[in-house]
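**Q** this one's structure only:
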């Protein structure tokens, strides 16, 4: 049987250990528990163990989980998956964060559809840092333009950058991608005071990501177990 509390403790200890080895991280590194495809019961166990931030990848599943756990008012939901234009309305008012904004059309729709009576939607730009054709994300050369557009959206709050670098066992290559993200993040944070989040790094590469300034680690399997 999966012990969610123990798994969370282990992952958080890994984050603390990695953070203690570097001076790059200027703020506490937070843990985003990626709960996609996982049952409500496991999310409830993680919540009971103190976890409050959860990440989901699929629109309909996200909405269903938000509604089923509506009584847990201090949960913060993050949408981290690809977002199509015809699905933005479902996401705009059901989550607090969207990490995967990669074009103006998506940002514009989220801005228009976000209820003006709730706080602005926190947004990270997803950057295709490895330049993979099969992967979502804004090109490095287009980051500044998209950031400016989002910053001018009254119902959105520009919070930072997110990336899923190309899978590789080459630590030098991985570090290079993370360093590029760190450079982009530093440039953006100097320009926009609201930018404070660099969402990058997962179970297998969190040490390198934290070394390169990540402020948010996204972990699923190490907490909830492999997909069934």
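**A** The structure has been received and is ready for your questions. Bear in mind the structure is a predicted one, so any value in this text is a computation, not a measurement. Numbering: from 1, shown residues only.
**Q** from here on, contacts and neighbour counts on C-alpha atoms
**A** Will do.
**Q** By residue count, which helix of this structure is the longest?
**A** The single longest helix within the chain, with elements called by DSSP state H, is helix 171-191.
**Q** following that one, which helix or strand comes up?
**A** Tracing the chain past helix 171-191, the next element assigned as helix or strand by DSSP states H and E is strand 197-199.
**Q** Check which helices and strands that next one sits against.
**A** Strand 197-199 sits against strand 156-163, strand 216-219, with contacts defined as 3 or more Cα pairs under 8 Å, 6 or more residues apart in numbering; DSSP states H and E.
**Q** still on that earlier bit, and the contacts of the longest helix of the chain?
**A** Outside of helix 171-191, the residues within contact range by Cα atoms under 8 Å, 6 or more residues apart in numbering are 129-130, 144, 160-161, 163, 165-166, 168, 195-196, 198, 200, 208-209, 212-214.
**Q** Residue 147: how many residues sit nearby?
**A** Residue 147 has 25 neighbours, counted by other Cα atoms under 10 Å.
**Q** again, but for residue 59
**A** Neighbour count of residue 59, defined by other Cα under 10 Å: 19.
**Q** about what we covered before: single out the most deeply packed of the helices and strands packed on strand 197-199.
**A** Comparing the helices and strands packed on strand 197-199 by mean neighbour count (mean count of other Cα atoms under 10 Å), strand 156-163 ranks first with a mean of 25.
**Q** how deep is residue 128 tucked in, by neighbour count?
**A** Neighbours of residue 128 (other Cα under 10 Å): 24.
**Q** How about it: what's its closest non-neighbour residue?
**A** The spatial neighbour of residue 128 that comes closest, neighbours along the chain excluded (Cα to Cα, 6 or more residues apart in numbering), is residue 137 at 4.3 Å.
**Q** and the comparison structure, right after this:
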């Protein structure tokens, strides 16, 4: 299948999952995870209607951004953030989904150019407490959100999570539900973005309120080795 056909199929899945839980499909943004994919694949997805693309690696993303400069793409950084990469991220991305410390937030704020709009920020939650993943605990969420809100070059928008993989639908839903409840409890109206869900738990994420889903292989195919 072509990339355009894959996109159509994924959208049909999203629409079906939204109908099943009485949600409007327009409330779920499809973020194409384009890491390791060439600019030609991103261009094909763009021509098929996608505008939001997620990258994990800064240097790789910059090459693609230069190649695709004529396209009106919104670029999301979704990978772990190294301190020595914050300047490039602050200069070249519209969104960052993986902020997990005041230190990183402060660097992004200080390095965001004045001529650009505030950098959209999602706080990464390590909901499964996995040592291999970045992110904060739910208990740390109020303090980090309060700190980010003090940085005028950052716009606090929501949260991101990658729970431990589960095959049971009910177990897939639990971590997302816990995050949504925690966000509601801290009463920050600006937290409207829930960056939840990938191919394996898309239905559960949408059922629990995902407003942005991150899909890669189902759109672009498996990485060529």
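**A** Here it is on my side, so go on. All figures in this text were calculated on a predicted structure; none of them were measured in a lab.
**Q** List just the one of the helices and strands packed on strand 197-199 of structure 1 that sits closest to residue 227 of structure 1.
**A** Closest of those to residue 227 of structure 1 is strand 216-219, at 13.1 Å (criterion: Cα to Cα).
**Q** so the closest one matches what in structure 2?
**A** On structure 2, the counterpart of strand 216-219 of structure 1 by TM-score structural alignment is residues 212-215.
**Q** By how much does that stretch deviate from structure 1 on average?
**A** Average distance between stretch 212-215 of structure 2 and its aligned residues in structure 1, after superposition and using mean Cα distance after the TM-score superposition for structure 1, equals 0.4 Å.
**Q** And the helices in structure 2?
**A** Assigned by DSSP H, the helices in structure 2 fall at 3-20, 39-47, 58-67, 86-92, 102-111, 141-148, 169-186, 202-207, 217-220.
**Q** Deepest-packed of the ones you listed, please.
**A** When the helices of structure 2 are scored by mean count of other Cα under 10 Å, the highest mean neighbour count falls to helix 202-207 (a mean of 23).
**Q** Can you name every helix or strand that that helix contacts?
**A** Judged by 3+ Cα pairs under 8 Å, 6+ apart, helix 202-207 of structure 2 is in contact with helix 3-20, helix 169-186.
**Q** can you list those helices in CSV and add distance to residue 214 of structure 2?
**A** Converted to CSV, those look like this (distance: least, Cα to Cα, whole Å):
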stretch, distance to residue 214 of structure 2
helix 3-20, 11
helix 169-186, 15
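**Q** Nearest approach to residue 220 of structure 2 belongs to which of those?
**A** Residue 220 of structure 2 lies closest to helix 3-20 among these, at 5.8 Å (Cα to Cα).
**Q** corresponding residues in structure 1 for that closest one?
**A** The counterpart of helix 3-20 of structure 2 in structure 1, counting by TM-score structural alignment, spans residues 4-21.
**Q** Please apply the same query to stretch 191-201 of structure 2.
**A** Using TM-score structural alignment, stretch 191-201 of structure 2 pairs with 195-205 in structure 1.
**Q** Next, the contact list for the residue lying closest to residue 207 of structure 1 once chain neighbours are set aside, please.
**A** Once flanking residues are discounted, residue 207 of structure 1 sits nearest to residue 18: 5.3 Å by Cα to Cα, 6+ apart. Residue 18 of structure 1 sits next to 206, 207, 210, 211 when contact means Cα under 8 Å, 6+ apart.
**Q** Also residue 56 of structure 2?
**A** Shown in contact with residue 56 of structure 2 (Cα under 8 Å, 6+ apart): 35, 77, 78, 79, 80.
**Q** how about 6 Å then?
**A** Neighbouring residues of residue 56 of structure 2 by Cα atoms under 6 Å, 6 or more residues apart in numbering: 35, 77, 78, 79.
**Q** From residue 51 of structure 1, how far out is residue 120 of structure 1?
**A** Relative to residue 51 of structure 1, residue 120 of structure 1 is positioned 23 Å away (Cα to Cα, to the nearest Å).
**Q** Likewise for residue 78 of structure 1?
**A** According to Cα to Cα, residue 78 of structure 1 and residue 51 of structure 1 sit 13 Å apart.
**Q** The two: which has the busier surroundings?
**A** Between residue 78 of structure 1 and residue 51, counted using other Cα under 10 Å, residue 78 has the larger neighbour count: 25 against 18.
**Q** what residue of structure 2 matches up with that one?
**A** Matched to structure 2 by TM-score structural alignment, residue 78 of structure 1 sits across from residue 76.
**Q** picking up where we left off before, tell me which residues in the match of stretch 191-201 of structure 2 are buried?
**A** Buried residues in stretch 195-205 of structure 1, counted by 16 or more other Cα atoms under 10 Å: 195, 196, 197, 198, 199, 200, 201, 202, 203, 205.
**Q** Can you name the two of those that sit furthest apart?
**A** For the buried residues of stretch 195-205 of structure 1, the farthest-apart pair by Cα to Cα is 195 and 203; their separation is 24.2 Å.
**Q** What are the buried residues along stretch 122-137 of structure 1?
**A** Neighbour-count burial for stretch 122-137 of structure 1, counted by 16+ other Cα under 10 Å, picks out 122, 123, 124, 125, 126, 127, 128, 129, 130, 136, 137.
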